[in-house]
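Colleague: Sequence and predicted structure are below.
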Amino acid sequence: MIITHLERATQLYQALQDYQQSIHAFSQPSHLLTAIWSLRHRPKS
């Protein structure tokens, strides 16, 4: 049970890090945002 809580806490911590990195990326010049947009909106082959 303790291990399950530890795994959950680790997942939450990693999710928080990902969130902080994405916020940091959005605060940067938007070249990364442009790359993400082009990946999402690229023509389907």
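Modeller: Right, received. Where do you want to start?

Colleague: For the rest of this, base every contact and every neighbour count on C-alpha atoms.
Modeller: Fine.

Colleague: What's the first helix or strand after the lengthiest helix in the chain?
Modeller: Taking DSSP state H as the criterion, the chain has its longest helix at helix 2-27. Using DSSP states H and E, the helix or strand that follows helix 2-27 in sequence is helix 31-41.

Colleague: Alongside the first one, take a look at this:
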Amino acid sequence: AFRMIYLTIPVIAMALAYFAIRGFSLDEAEQQILQEQIKSRNTVKTS
């Protein structure tokens, strides 16, 4: 069971990194929305 986990974690990590890199170039609008949400969360935390 542990061997399967150790094998799947790097695959998932590589897939996430691949989609993240692709996402930056494909979905700039979504990135801006996420950044605005993060900014709003930060302002809420500070205030």
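Modeller: Arrived safely. As the structure is a prediction and not an experimental result, all values here were calculated from the model.

Colleague: After superposition, what is the TM-score?
Modeller: Once superposed, the chains reach a TM-score of 0.73 (TM-score structural alignment, normalised by the length of structure 1), with 43 aligned residues with a Cα RMSD of 1.6 Å.

Colleague: still on that earlier bit, what is the longest helix of structure 1 packed up against?
Modeller: helix 31-41 (3 or more Cα pairs under 8 Å, 6 or more residues apart in numbering; DSSP states H and E).

Colleague: For the helix it packs on, grab the matching residue range in structure 2.
Modeller: Residues 29-39 of structure 2 are the counterpart of helix 31-41 of structure 1, counting by TM-score structural alignment.

Colleague: Report the distance from the matching stretch to the chain centre.
Modeller: 12 Å (Cα atoms, centre = their mean, to the nearest Å).

Colleague: separation between residue 10 of structure 2 and residue 22 of structure 2?
Modeller: Distance, residue 10 of structure 2 to residue 22 of structure 2, using Cα to Cα, to the nearest Å: 18 Å.
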